[in-house]
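>>> need a structure here:
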Amino acid sequence: MFIARTIPELRDHLTRFERPAFVPTMGNLHDGHIALVTQAKPLGDATVASIFVNRLQFLPHEDFDTYPRTWDSDCAKLEAAGCDVLFAPDEKALYPEPQTCKVHPDPALADILEGHFRPGFFVGVCTVVMKLFSCVQPRVAVFGKKDYQQLMMIRHLVRQFALPIEIVGGETRRADDGLALSSRNGYLSEGERAEAVQLSRALKEIAEAVRGGGELAAIEGRPMQALAQRGWQPDYLTVRRRLDLQPPAALDGAEPLVALAAARLGSTRLIDNLEIEPWAAKP
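Now for the predicted structure:
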């Protein structure tokens, strides 16, 4: 596996390839990340991963300084998965001067859900992704569905700028009990880890309730209250249209939906989602 630390070094190495397939990460890799790398391998003539903890997407009170950095383990996992190129710049290499030019995504998509509770988050995400795309110049990029709104945002970004990149979504990988794999799961205490599965269970309950019919406010409100009673601090548990992440006009089974959740357990904020397929018979 070739490791590039600078943009010129990366670009020089990639001149020998025509169709790089790219998986951007912030490191502290788990099986979900490695599944994305495995998914990317047949999609290009070189599999490229990046590791970069992007300061621009962290709010001042968030965990940038304490975000886990596990370099040796990450490299071993990527090499075992058959990754061809690892781009691992430091901040000076990727941002040699203050990044005053930033990508400001559509507020209709960027300022809801995660963007509402983490103002400016998607500005940081879109800016670093645009810069990484410029560095790698992939023809395919794979993003995990666990960060569902982020995946939607990147697809919108690529359409808006007419980038010649196919964006592929990777299914969420889960532990045996249903907890979505996340780098931040490592923050959970033993007791919190046992409790954390309640988030995915709440999403399953929402999906079942949606198919059963009823008022959306009640369908969303019941699991919010139940988690709060168990000691969680929920930000949202909501049902949205997959098309644009706006609330559905009706729960009639005619369009693809997604249930999304974000909640804090102790000091750890977890997110998850569950797609809900249409269930009404087509005319």
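>>> contacts and neighbour counts: CA atoms only from here.
Fine.
>>> residue boundaries of the strands in this structure?
Remark: strands assigned in the chain by DSSP state E are 2-4, 20-25, 46-51, 85-87, 140-144, 166-170, 233-241, 257-265, 268-276.
>>> what is the orientation angle of the third one with strand 20-25?
What it means is strand 46-51. 20 degrees (axes from the mean of the first three to the mean of the last three CA atoms, to 10 degrees).
>>> elements contacting strand 46-51?
For strand 46-51, the packing partners by 3 or more CA pairs under 8 Å, 6 or more residues apart in numbering; DSSP states H and E come out as strand 20-25, helix 31-40, strand 85-87.
>>> out of the ones you listed, nearest to G221?
With CA to CA as the measure, helix 31-40 is the member of these nearest G221 (29.9 Å).
>>> to compare against the first, here's another:
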Amino acid sequence: MKRVLLFLATNLAVMIVLGITASLLGVNKFLTANGLNLGALLAFAALMGFGGAFISLWMSKPMAKWSTGARVIDSPSTSTEFWLVQTVERLAQRAGVAMPEVAIYEGEPNAFATGATRNSSLVAVSTGLLQNMSRDEVEAVLAHEVAHVANGDMVTLTLIQGVVNTFVVFLSRVVGYLVDSFLRRGDQESSGPGIGYMVTTIVCDIVFGILASIIVAYFSRQREFRADRGAAQLMGNPQPMVSALRRLGGLHTEPLPQNMASSGIAGGPAWMALFASHPPIESRIRALQS
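Below you'll find the model as predicted:
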């Protein structure tokens, strides 16, 4: 898939690291001689699920800068940079959020916003976007990204990801235990989890993780509709956002790096609609016009 959020990729990596660390430290004591301790397993699953999600959230802004090579505009040196900073500042004031960092990166038309909180965010635009859109269209895109910040979309997605992560970890280990118990029925000599538990848990982590990504992708699509609507409100008129989306639909847009592609306003087509982090541009335009 082309649209995988930086947050989702780092979340998975952190969950793996946390799981290995928990095993080495022996804190995953939910398997007992009498079977599964469901309370301990749920606590372990929540630690893994929300731990990975919130660490990923905390890492989102520096990872975004690193992934795209975005250059933060500390001291504007050109008329375009002055305009970008002033426009984001004006939009942020209207939205009631702290001034985000503003950055430019080299690439095809796209833009993104990220950050751990509404008052510690980053808004970045590509050189391709600046070169292929009018000022009104670029301002609409900036308003869309500021709306993401004002809506607290990164925190919302973190909480959703934490919940689905928890269920993935919990259900995978319950199924792993049941399969292992079935395969080892009548075996009175062995103790502890067997190979059936380990293999089943890994397979279930993958399968349930894919199903969970469908849930996260659904909420991601809904936040795009909300950000489009927020941009129209910040601009006082939906037409600039409609024009910006139409222009994007006619441009050759290139997704952001794979680990954060769904942060962008534009991205490549998903191989299945259920996994798409963004709705089709035509649907977004219809929603704005209605």
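>>> can you calculate the TM-score here?
Scored against TM-score structural alignment, normalised by the length of structure 1, the superposed chains reach a TM-score of 0.22; 106 aligned residues with a CA RMSD of 6.4 Å.
>>> re the thing from before, would you format the strands of structure 1 as a markdown table with distance to L151 of structure 1 included?
What follows is these, written out as a markdown table (distance: least, CA to CA, whole Å):
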| stretch | distance to L151 of structure 1 |
| --- | --- |
| strand 2-4 | 26 |
| strand 20-25 | 12 |
| strand 46-51 | 17 |
| strand 85-87 | 21 |
| strand 140-144 | 6 |
| strand 166-170 | 7 |
| strand 233-241 | 14 |
| strand 257-265 | 13 |
| strand 268-276 | 12 |
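>>> need these in TSV with mean neighbour count and distance to M153 of structure 1, can you?
TSV is the format used below for the strands of structure 1 (neighbours: other CA atoms under 10 Å; distance: least, CA to CA, whole Å):
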stretch	mean neighbour count	distance to M153 of structure 1
strand 2-4	16	27
strand 20-25	24	15
strand 46-51	25	19
strand 85-87	22	23
strand 140-144	22	11
strand 166-170	18	11
strand 233-241	21	14
strand 257-265	22	15
strand 268-276	20	15
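>>> and these: which comes nearest I219 of structure 1?
Of the strands of structure 1, the one closest to I219 of structure 1 (CA to CA) turns out to be strand 233-241, at 8.6 Å.
>>> helices or strands up against the closest one?
Using 3+ CA pairs under 8 Å, 6+ apart: strand 233-241 of structure 1 touches helix 216-229, strand 257-265.
>>> which among these is found nearest to L94 of structure 1?
Of those, nearest to L94 of structure 1 by CA to CA is strand 257-265, at 30.0 Å.
>>> report the angle between the closest one and strand 233-241.
170 degrees.
>>> compute the inter-axis angle for strand 257-265 of structure 1 and strand 268-276.
Using the same axes, to 10 degrees: strand 257-265 of structure 1 against strand 268-276 is 170 degrees.
>>> what helices and strands are in contact with strand 257-265 of structure 1?
Using 3+ CA pairs under 8 Å, 6+ apart: strand 257-265 of structure 1 touches helix 198-212, strand 233-241, strand 268-276.
>>> try it again with 10 Å
helix 114-117, helix 148-160, helix 190-196, helix 198-212, helix 216-229, strand 233-241, strand 268-276 (3 or more CA pairs under 10 Å, 6 or more residues apart in numbering; DSSP states H and E).
>>> quick one: that strand to helix 216-229, angle?
Comparing the axes of strand 257-265 of structure 1 and helix 216-229 via the same axes, to 10 degrees yields an angle of 20 degrees.
>>> what angle sits between strand 257-265 of structure 1 and helix 148-160?
Between strand 257-265 of structure 1 and helix 148-160, the angle comes out at 130 degrees (the same axes, to 10 degrees).
>>> could you give the angle of strand 257-265 of structure 1 to helix 198-212?
150 degrees.
>>> tell me the contacts of the closest residue to A263 of structure 1 other than its chain neighbours?
Leaving out its chain neighbours, the residue that sits closest to A263 of structure 1 by CA to CA, 6 or more residues apart in numbering is P234, at 3.9 Å. By CA atoms under 10 Å, 6 or more residues apart in numbering, P234 of structure 1 lies in contact with 199, 223-228, 261-265, 269-270.
>>> tell me the SS of A140 of structure 2?
Following DSSP: H, G, I helix; E, B strand; the rest coil, we place A140 of structure 2 in the helix state.
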